[in-house]
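1. can't give you the sequence, but here's the structure:
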């Protein structure tokens, strides 16, 4: 039996619906916040839906236990409002392994643009402070300072910093607007990397990201980014590792990345 963890956040109804479907598909059960906080989920197989202050200690414990099966679920790589990604023993798919679903990519309307060879600015995409601290075990401020220092040594282009959530009263610009006339994107593990690659923008990655196979190289090479072949196949592999709620409940995810 798999213990499934749900957590409260700004889309609580959606979160619980996803967690419920994951539990049904795995033949497991749904665990609530009180049970999580009580410590009874400290051992055994666990599916973690998202990283929050409540689930972060469970995630850290699961990662430290070499023999403990764990899975991580979050918004999909594509069609993020309707799809859910699930990976075993890591926060994102590695981008290399498993089958591909070009048909799913087409159904989601994902069109891989040609590689871009121009642009004026470099876009640094931040993730939430909570995610960097609890999931990546990094200081967001230190990471940003490190990236900006490397970029200052490597390029004279304008550097723009995109936050996960802007301060109150400031309109959140669509990513597509920030990618307009963008030379390259730099991020740790944000899904902005996947979206930038689909748009043809080279991406520099500093963490273990689903976008890593298509990364442009070290930040020091910002002026001479690699533009790897195979983005269509890469994207189709990611599309094959995300599911609708109905597919989760039907056990499609469990048959593909679970134990059974």
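-> Noted; the coordinates are in hand. Keep in mind that this is a model prediction, so the values were computed, not measured.
2. switch to C-alpha atoms for all contacts and neighbour counts from now on
-> Noted.
3. I'd like the next helix or strand past whichever strand or helix holds residue 132.
-> Assigned by DSSP states H and E, residue 132 belongs to helix 129-134. Under the assignment DSSP H and E, the closest C-terminal helix or strand after helix 129-134 is helix 140-154.
4. what number of residues lie near residue 17?
-> By other Cα atoms under 10 Å, 13 other residues sit near residue 17.
5. want to compare, so here's the second one:
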């Protein structure tokens, strides 16, 4: 016979499981609504921005040099502001997707999304004169599109924050450890103070203010992607200069 105490404990456990399931269902519903909201807002904001940018560019072509210098400068500010807003909207949408979208796990050679990311960044790599070296890259279980975005953000970050007095050197490698897969993206750029190595992953965090273009969401998106794959990401200062970004992915 099952004691009354055991029955009570079982009933309490069932209630807790039921409550957890309701919370999980609510979280899934909330995430789906958030992603849908981000799509709608992104579309509704981008259309008027494109119109503003298009008409500003048209005015610059038609009236550039024909008005006074202030008018030319004002039109330039409008065009640049619209471009920055377009970039910000895109990053906000990517940030919401990284946290809400289902991860389509499949066995992939991690060298393939990395190669795709480097191909997209080839103009920036060429312009900066950067040297990019790729070491061992394992086969992993991951969402190829999100891993491509992860590598693209980290390499782009290294190019953006390169040092003015030396050629950018970027190395990427990965391997297996006891907890899963461990990757490192290392550069010889401006570096990050040890006290700021956690803060750089916060949304809209920008250590260099507005001196360098960006929205402050790139590394926050990286963290979302890594966490969706059961891993962690962190940064460490390199000697004598630069930063090493480490991230893990679950098996």
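-> On my side now, so go ahead. All of these numbers come straight from a predicted model, not from anything done at the bench.
6. Quick TM-score on the pair, please.
-> The TM-score (TM-score structural alignment, normalised by the length of structure 2) is 0.30; 121 aligned residues with a Cα RMSD of 5.5 Å.
7. So which other helices or strands are in contact with the helix holding residue 132 of structure 1?
-> helix 140-154 (3 or more Cα pairs under 8 Å, 6 or more residues apart in numbering; DSSP states H and E).
8. What are the buried residues along the helix or strand just after the helix it packs on?
-> Per DSSP H and E, the first helix or strand lying C-terminal to helix 140-154 of structure 1 is strand 158-162. For strand 158-162 of structure 1, burial by neighbour count (16 or more other Cα atoms under 10 Å) applies to 159, 162.
9. Just name whatever secondary elements strand 158-162 of structure 1 is in contact with.
-> If you count contacts as 3+ Cα pairs under 8 Å, 6+ apart, strand 158-162 of structure 1 packs onto strand 121-125.
10. tell me which residues of the helix holding residue 132 of structure 1 are tucked away?
-> Buried positions in helix 129-134 of structure 1, judged by neighbour count with 16+ other Cα under 10 Å: 129, 130, 131, 132, 134.
11. Please apply the same query to stretch 72-83 of structure 2.
-> Residues 72, 75, 76, 78, 79, 82, 83 are the ones in stretch 72-83 of structure 2 that count as buried (16+ other Cα under 10 Å).
12. if we can go back for a sec, need the buried residues of helix 129-134 of structure 1 in a markdown table (columns: distance to residue 194 of structure 1).
-> Shown next, in a markdown table, are those (distance: Cα to Cα, whole Å):
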| residue | distance to residue 194 of structure 1 |
| --- | --- |
| 129 | 20 |
| 130 | 21 |
| 131 | 18 |
| 132 | 18 |
| 134 | 22 |
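13. Go through those and say which is closest to residue 56 of structure 1.
-> Closest approach to residue 56 of structure 1 among these (Cα to Cα): residue 134, at 5.7 Å.
14. And for that closest one, nearest residue in space, chain neighbours not counted?
-> In this structure, residue 134 of structure 1 finds its nearest non-sequential neighbour in residue 56, 5.7 Å apart by Cα to Cα, 6 or more residues apart in numbering.
15. what's the distance between the one you found and residue 142 of structure 1?
-> As judged by Cα to Cα, to the nearest Å, residue 56 of structure 1 and residue 142 of structure 1 stand 20 Å apart.
16. And the two? Which one has more around it.
-> Neighbour count, other Cα under 10 Å: between residue 56 of structure 1 and residue 142, residue 56 has more, with 18 against 10.
17. can you map out the helices along structure 1?
-> For structure 1, helices defined by DSSP state H occupy the ranges 12-26, 33-38, 56-64, 102-107, 129-134, 140-154, 175-179, 192-198, 231-239, 245-249, 252-257.
18. Format these as JSON lines; extra columns: distance to residue 46 of structure 1.
-> Output for those, formatted as JSON lines (distance: least, Cα to Cα, whole Å):
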{"stretch": "helix 12-26", "distance to residue 46 of structure 1": "10"}
{"stretch": "helix 33-38", "distance to residue 46 of structure 1": "11"}
{"stretch": "helix 56-64", "distance to residue 46 of structure 1": "8"}
{"stretch": "helix 102-107", "distance to residue 46 of structure 1": "28"}
{"stretch": "helix 129-134", "distance to residue 46 of structure 1": "17"}
{"stretch": "helix 140-154", "distance to residue 46 of structure 1": "27"}
{"stretch": "helix 175-179", "distance to residue 46 of structure 1": "33"}
{"stretch": "helix 192-198", "distance to residue 46 of structure 1": "27"}
{"stretch": "helix 231-239", "distance to residue 46 of structure 1": "22"}
{"stretch": "helix 245-249", "distance to residue 46 of structure 1": "16"}
{"stretch": "helix 252-257", "distance to residue 46 of structure 1": "13"}
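19. hang on, residue 117 of structure 2 packs against residue 152?
-> Yes: counting by Cα atoms under 8 Å, residue 152 is a contact partner of residue 117 of structure 2 at 4.9 Å.
20. gap between residue 242 of structure 1 and residue 60 of structure 1?
-> Distance of residue 242 of structure 1 to residue 60 of structure 1, computed by Cα to Cα: 23 Å.
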